[in-house]
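Colleague: Using only what follows, build the 3D model:
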Amino acid sequence: MSLTREIFFVAICAVSHLMTQASLGLALAPLDIIAKDFGTTNAGEQSWFIAGYSLTVGTFIMISGRLGDILGHKRVFAFGYAWFGVWSCFAGFSAYPKHQIFFDVCRAMQGIGPALLMPNALALFGRAYSPGIRKNIVFSFFGAAAPAGFVIGATSGSFFGQVAWWPWAFWSFGITCFALGVLSMFIIPNALSDRPAKSPGFDWSGSIVGVCGLVLVNIAFNNAPLYGWNKPHVYFILIIGLLCLGAFGWVEKRAVNPLLPMHALNSTVGFVLACVGVGWGAFGVWVFYSWRFLTLVRHATPLSISAQYAPCMISGLIASGMTGFLMTHTPVSFVMMTSMVAFCIGIVIAGTQPAQQTYWAQMFVSIIVMPFGMDMSFPAASIILSNHMPREHQGLAMSLVNTVVNYSISVALGIAGTVEVYGNKDPANVEHGIRLAYYTAIGLSGLGVLLGAAFFAKSLLKEGWKVMEH
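Modeller: Here you go, the predicted model:
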């Protein structure tokens, strides 16, 4: 590629991560405005506006990565933008029937778009760049797009929700997706869209039981705040989901073309995915409940809250540059540990802030710190798994990281929602319920710090202070 085309190639792929996070902010910012239109007041039902989207993003990513390996990453990537656009428009049209369940279904279907986009974007990077500083830089760009995407999506949702009509946020988003899909067909080189000479088969049985297991477990955790764990249909769904996941492991060990090759899952992969899971799960709780805190406790408007989150775009760029430097001067395991510490510090600062306090004292600091957790953990995990997997399984490598990132957000929201609803004896005391959710996130992030430290110590003992060549 020429330098100009390479710049556009990196941009069109990195924007997929921006659009993924923008869709999160798009529904979170006008959450109360949308809920009012649907007549929804229960916090557990409102959390599905976010959890339903993250559920399908995390569930279908692994399948889409394998589809990219089979059909060609460029084809699946372009189709992902088209799918994303269609269901974004449908989410806007849900304002007409005024049924929350229809909106939740549209949000869930919308999440399949990013599931198609992100692993194939990262797989395109994995195929285009060999291990080294250039690969580190483009992966850092991909991570840096997340904070900017969330702020852009939240600002758009806030603007249309307050000034015009909230469906226009989804319709304009859908039009943007269509435009990006067309551009990707022209910008991404055809050489990166070639199908492998020997195309691997698709693991239908593993895909079915795997998706069923992930969906059922997630539904159980997110229905617990609504109905309680004492209801048979909640814990039976969880049991069936866990049985399906057990069946998935059994099937994958015997499959000719497994969706998830078990031989690739060693202790290194396990540590990385565990760190990413608890860290990003805590982050998901922080995003949702920080927004609720500013809305319900400090009574800020969606547009003013979007402005309060704007500094994370700058700190995200700084964190991205710092990550690129650290990954070429320190072990990747050290970068992963540092990201877990950043997650923990940011959540502790937010969770301990008084109800009435100047924004600059704690909330501003928390918003500045959190992108360091995002922009360090995601590229570090992607680099480790990308270098760990062969070239023909780059889609699978990126699928694992994205699956854990998005699925953990959805499950953690369900756990925090349960703690909020059943730990708060006085539903009128909204602040106390939000505090309990914050404490849940602090516990998850603290576990992430312990796992990150253990992973760094293990790597240090095994490999020493090993730095990637650059």
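
Colleague: CA only for contacts and neighbour counts going forward, please
Modeller: Will do.

Colleague: all helices for the stretch 201-350 of the chain, in order.
Modeller: Here the stretch 201-350 of the chain has its helices, by DSSP state H, counting those that start in this stretch, at 204-227, 232-254, 267-292, 302-309, 311-329, 332-351.

Colleague: Can you check what angle separates the second one from helix 204-227?
Modeller: On the basis of axes from the mean of the first three to the mean of the last three CA atoms, to 10 degrees, helix 232-254 is oriented at 160 degrees to helix 204-227.

Colleague: Second chain to compare with the first, below:
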Amino acid sequence: MDLQAGAPLRYRSAAGRWVLLATVLGSSLAFIDATVVNIALPTIGRDLDADAAGLQWTVNGYALSLASLILLGGSLGDRFGRRRVFLTGVAWFAVASLLCGLAPTVELLVAARILQGIGGALLTPGALAILEASFAHEDRSRAIGAWSGLAGIGGALGPFLGGWLVEIGNWRYIFLINVPVAVLVLLVAARHVPESRNPSAARAFDTIGLVTGAVGLGGLTYGFTAWPEAGPGDPAVLAALALGVTGLAAFVVAERRSAHPMVPPAIFRSTAFSGANVVTFLVYAANGGVFFLVVVNLQVVAGFSPLAGGVALLPVTVLMLLLSARAGALAQRIGPRLPMTAGPLICAAALVWLSMVGPGASYWADVLPPVIIFGLGLALQVAPLTATALGALDDAYAGVASGVNNAVARAAGLLSVAVLPLVAGLGAGNLTDPVTLQPVYHTTMLVCAGLMTCGGIVAWLLIPNRLTAHEPAPSFCDPCSPPMIKRGEESRPG
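Modeller: Here you go, the predicted model:
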């Protein structure tokens, strides 16, 4: 059945709610596991006798495979079916989460986290591409806003969930809890999510692009992670950094020459698409530093318990949940430029305030006010940013656009976790030493505020007031999947 034979889903329809539920739950698995481990880092370090590099790789191993392969995930969805690839990613993620929960050493935990990232790379771009292909044009910003508010809060909910699970039992629960959630996602998506793909997409794999992109990110990440202990003159550090730069340069050349590129260079001719991805890189690099160090600083320097450190960021979760869909609707009415400019600037002000949190800090006076301001800024910008990155291109590129934007976001978070402590002067210090961590945290928050400020400026300069409307692309629907609802018919679950 051709998608154009039936009406696109409406945001408030029952069918639309089922699709939104499946994509939100699936995306939340990947988003929560990008941050949930942060709150447990001190406990994991003591339990598994891990050094600072091992703890960083517990975060970076997941982010590396996610960022390296997420372009492939989006491309596979366009080629072979967005629902099919999404379901594969959810199942893969569940198995990898089980391995994380059973890991007896930090080395095996890092390996299992890398496998988790592969599953996340398959499911994350598929979720957004499903929304872009399924909903009516006038409802997409609201649907993406709701997705951002419900799934995106996973990044903020992670520390709270992690703190609670660590306190009531064991850090391994933060991974094992993914398994029943993934089973629920598989049941809902298999029953209610329609299949779609781009029938004009090439079947050939861009193997050279995949390998060079992964090598580039991997080399840079390893080099920056090893730098603090080994030093900038260490041959392994220099070789890794050189390999990373060479790999990324080769990726650009390969995409320009490939007959079937994983990332068609022509999509970057859109100023709105390119600008949205630059803003994404700056904003998510700042977010990576914030969610990596704030909860650690609250425990190690300010003396908060794991649960109290996680609860400290709960207002961000609430504000994202309440305001993201409204921010998407606002951007649909007034255009994305103003929300995408104001949001990062509000976050920057909040991070300057948060940088002053130190020993003996009071939650109510020193932590809660800037956290609320940060949450307001984040809620204002995330949905318009995502909607702009997807809406700037034709619908046929939904998977590629989602893959590129997610890859940029994950790469930014990946590099920020590796680079920011180094820039802030961590050296060979330990993340669990309060004397060492306090100045590093302060400097990192100021650097993150600067990144947010640059994101707001770029948005004002490159994001248009209105996006050009695109004609829906012809897509294939699997006849075995749930049907799209005909115009005028009542949408009913099941």
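
Colleague: So which of the helices of the stretch 201-350 of the first structure is nearest W87 of the first structure?
Modeller: helix 204-227 (19.2 Å; CA to CA).

Colleague: Give me the mean deviation of that closest one from the second structure.
Modeller: Compared with the second structure after the fit, helix 204-227 of the first structure shows a mean deviation of 1.7 Å (mean CA distance after the TM-score superposition for the first structure).

Colleague: what range in the second structure matches that helix?
Modeller: Following TM-score structural alignment, the aligned partner range for helix 204-227 of the first structure in the second structure is 207-230.

Colleague: so how many other residues sit close to the counterpart of Y309 of the first structure in the second structure?
Modeller: Using TM-score structural alignment, the partner of Y309 of the first structure in the second structure is L313. Around L313 of the second structure there are 24 other residues, counting by other CA atoms under 10 Å.

Colleague: My guess is L313 of the second structure contacts P159. True?
Modeller: Yes - here L313 of the second structure lies in contact with P159, judged by CA atoms under 8 Å, at a distance of 7.5 Å.

Colleague: Could you look up the SS state of Q357 of the first structure?
Modeller: Secondary structure for Q357 of the first structure, judged by DSSP: H, G, I helix; E, B strand; the rest coil, is coil.

Colleague: Could you measure from it over to L183 of the first structure?
Modeller: For Q357 of the first structure, the distance to L183 of the first structure equals 46 Å [CA to CA, to the nearest Å].

Colleague: just P354 of the first structure next, same as before
Modeller: Counting by CA to CA, the gap from P354 of the first structure to L183 of the first structure is 47 Å.

Colleague: Among those two, which residue is more densely surrounded?
Modeller: Between P354 of the first structure and L183, L183 has the larger neighbour count (other CA under 10 Å), namely 15 against 11.

Colleague: Now check the second structure for the residue matching the more buried one.
Modeller: Match for L183 of the first structure (TM-score structural alignment): V188.

Colleague: same thing with L326 of the first structure?
Modeller: Checking TM-score structural alignment: L326 of the first structure goes with L330.

Colleague: Which residue ranges of the stretch 1-150 of the second structure form helices?
Modeller: 14-48, 52-80, 82-102, 106-134, 137-151.

Colleague: Nearest to S274 of the second structure, out of these?
Modeller: So among those, helix 52-80 is nearest, using CA to CA, at 15.8 Å.

Colleague: can you tell me what part of the first structure the closest one aligns to?
Modeller: Helix 52-80 of the second structure maps onto residues 43-71 of the first structure, going by TM-score structural alignment.

Colleague: Buried residues in that stretch, which are they?
Modeller: 44-71 (16 or more other CA atoms under 10 Å).

Colleague: E463 of the first structure: neighbouring residues, count only.
Modeller: E463 of the first structure: 11 neighbours (other CA under 10 Å).

Colleague: Tell me the spacing between it and F456 of the first structure.
Modeller: E463 of the first structure is 10 Å from F456 of the first structure, by CA to CA.

Colleague: Then L273 of the first structure?
Modeller: Taken as CA to CA, the span from L273 of the first structure to F456 of the first structure is 14 Å.
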